[in-house]
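Student: quick check, what structure comes out for this input:
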Amino acid sequence: MNQINFIQLIGFGPKGWGLTLLGGAAVTVAVATSGMLLGIVLGTLGAWAKVARRRPLADIADAYTTVVRGLPDLLIIYIIYFGGSAVLTWLKPLLGSTGFVNFPGFLAGTIAIGVISGAQSTEVLRGGFNAVNKGEIEAARACGMRRELRFRRIVAPLTLRYALPGMGNIWLSALKESSLLSVTGLAELMRQTEVGSGSTRLPFDFYAAAALIYFALCTVSTLAIQRFERHYSRNVAARA
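Tutor: Have a look, this model is predicted:
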């Protein structure tokens, strides 16, 4: 790989693929962020169901985490993408038209990443809650705090403090899982890399560029996660 040719290839000149790759990286971040937000919602509900131990909600949460963590990520993506396409195709005649309908790749990716990260977040948030000193919760209850205020001021911040490292790992996994969404035709980073590789017949150059972009995304994410961890642990460090 010639260094000058590589820079020109991934640059922003007339023959460069820089804008295309950056556009793919932007889609990667967008779908990973959307999926992670959905996963946090699902994880919060799942963790609450397990902690509260209310049947049948706890059984549903157990089944959800067991099934999702037992299936390959790519299989989940296929099920959501092709399953969604089948449902839309089945519904289309009800609207007065026929033909196959593709499920939107971005929506399929968001749901897939959300379902996968949600199962992982359920266990991370449950573990974070169990790590909270129950004496602090009892003290807040003794002071007359209402349940909503107690959750907002005591339970949620302390749970997040213990769960942040695990949630950070889930975010990094979501970034990497987004590369599997190229099978749905979504124009994320890996898909654009495959297109560029096939068009120029320079696969090593493009996959090396993609690796650098993924590394940059993960590095920035890691620094941000570490900053959040320091922020939520500052009082602990001060007391220590």
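
Student: all contacts plus neighbour counts: C-alpha atoms, from now on.
Tutor: Fine.

Student: residue contacts, residue 39?
Tutor: Counting by C-alpha atoms under 8 Å, 6 or more residues apart in numbering, residue 39 makes contact with 113-119, 121.

Student: using TSV, lay out those together with neighbour count, secondary structure and distance to residue 63.
Tutor: Shown next, in TSV, are the contacts of residue 39 (neighbours: other C-alpha atoms under 10 Å; DSSP: H, G, I helix; E, B strand; the rest coil; distance: C-alpha to C-alpha, whole Å):
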residue	neighbour count	secondary structure	distance to residue 63
113	30	helix	18
114	27	helix	16
115	28	helix	13
116	30	helix	13
117	30	helix	15
118	29	helix	13
119	26	helix	10
121	29	helix	15
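
Student: farthest-apart pair in those residues, please.
Tutor: 113 and 121 (11.5 Å; C-alpha to C-alpha).

Student: thinking again about what came up before, just the closest of the contacts of residue 39 to residue 173, please.
Tutor: Once C-alpha to C-alpha is applied, the member of the contacts of residue 39 that ends up nearest residue 173 is residue 117, at 8.3 Å.

Student: quick one: residues contacting that closest one.
Tutor: Contacts of residue 117 (C-alpha under 8 Å, 6+ apart): 35-36, 39-40, 43, 170-171, 174.

Student: want to put them side by side, so please do this one too:
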Amino acid sequence: MEEALTLLSFGENGWGDTIAKGVLITVSLSLATLPFGLIIGFLIALAKNSSEPSLKLAANIYTTIFRGLPELLTLFLVFFGVQIGLQQLLKLMGFDIYIEVNSFVAGMIALSLVFSSFASEAFLSAFRGIPQGQYEGGYALGLSRFQTMALIILPQLIRLALPALGNLWLILLKDTALVSTIGLSDLLRETSIAARVTKEPFLFFGLACLIYLVLAMISSTAFTRIERWSKRGEVQR
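Tutor: So this is what the prediction gives:
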């Protein structure tokens, strides 16, 4: 027991510092990915809900690709593909420069693409749950399309899509473990290194499980409170 506490302690003899940094990277990557995934997902849902056939087709192709590809493959395509693409572009311009894409940025882009493809379906279902009369009521009040969307539709949209988005957030939190494959020092990578060096895999991987469960519990509690807050104006039956 004392040996385990020593290994998990902070300082020269323990791995607490590096594991804490890994937790910070995991949480930071998730929080950095979330707004981009939500914005792109919302725009994709708007395109799917549009009457323009070309927009619908482009949005359907986007979601088919990134919902169909494994998350790890998407991550590799972004991390290695962007590097190769930029280098080839610079060669065409006469520059022979080696470019290495930041693993945090690559992870954020890849996870945003995957998250947005699923979030778009959550937003689309929410759009279909809002009666057409809500739009007509906004126009009857003299509101523009943008004002109707921002003031009437969007608040209802968030409330309807929130349960699905909460589930997607938990999936995103777990998917951040994939970035350890491209060298980012997240929670899983740091605990893996500690397990190999100390020959204590059960201790450190068990700690990783516990930390992920704690993060999931905190997230679930936060989303429950947000959902309760979003329904504060509903009539109690």
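
Student: thinking again about what came up before, got the contacts of residue 117 of structure 1 as CSV, with distance to residue 132 of structure 1 and secondary structure columns?
Tutor: Below are these laid out as CSV (distance: C-alpha to C-alpha, whole Å; DSSP: H, G, I helix; E, B strand; the rest coil):
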residue, distance to residue 132 of structure 1, secondary structure
35, 27, helix
36, 24, helix
39, 22, helix
40, 19, helix
43, 18, helix
170, 21, helix
171, 23, helix
174, 26, helix
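
Student: which one of those sits closest to residue 93 of structure 1?
Tutor: residue 35 (30.1 Å).

Student: residue in structure 2 matching that closest one?
Tutor: With TM-score structural alignment defining the correspondence, residue 35 of structure 1 maps onto residue 33 in structure 2.

Student: wait, isn't that match in contact with residue 113?
Tutor: No - counting by C-alpha atoms under 8 Å, residue 33 of structure 2 does not reach residue 113; the two are 9.3 Å apart.

Student: ranges for the helices of structure 1?
Tutor: 3-9, 18-52, 57-70, 73-91, 105-131, 134-142, 147-150, 156-177, 189-200, 203-232, 234-239 (DSSP state H).

Student: what inclination does the third one have with respect to helix 18-52?
Tutor: Using axes from the mean of the first three to the mean of the last three C-alpha atoms, to 10 degrees, one finds that helix 57-70 of structure 1 and helix 18-52 are set 140 degrees apart in direction.

Student: what does the fifth one give?
Tutor: Direction vectors for helix 105-131 of structure 1 and helix 18-52, defined by the same axes, to 10 degrees, enclose an angle of 40 degrees.

Student: next, the buried residues of helix 105-131 of structure 1.
Tutor: 105-129 (16 or more other C-alpha atoms under 10 Å).

Student: distance check, residue 82 of structure 2 against residue 96 of structure 2.
Tutor: Noted for residue 82 of structure 2: a distance of 16 Å to residue 96 of structure 2, by C-alpha to C-alpha, to the nearest Å.

Student: out of these two, which sits in the busier spot?
Tutor: Applying other C-alpha atoms under 10 Å to residue 82 of structure 2 and residue 96 shows that residue 82 carries more neighbours, namely 16 against 12.

Student: please report how far the residue nearest to that one when sequence neighbours are not counted lies from residue 107 of structure 2.
Tutor: Spatial nearest neighbour of residue 82 of structure 2, chain neighbours left out: residue 101 (7.3 Å); criterion: C-alpha to C-alpha, 6 or more residues apart in numbering. As judged by C-alpha to C-alpha, residue 101 of structure 2 and residue 107 of structure 2 stand 10 Å apart.

Student: intersection of neighbour lists for these two?
Tutor: Joint contacts of residue 101 of structure 2 and residue 107 (C-alpha under 8 Å, 6+ apart) are residue 79.

Student: residue 50 of structure 1 matches what in structure 2?
Tutor: By TM-score structural alignment, residue 50 of structure 1 lines up with residue 48.

Student: go on, residue 115 of structure 1?
Tutor: Aligned partner of residue 115 of structure 1 by TM-score structural alignment: residue 113.
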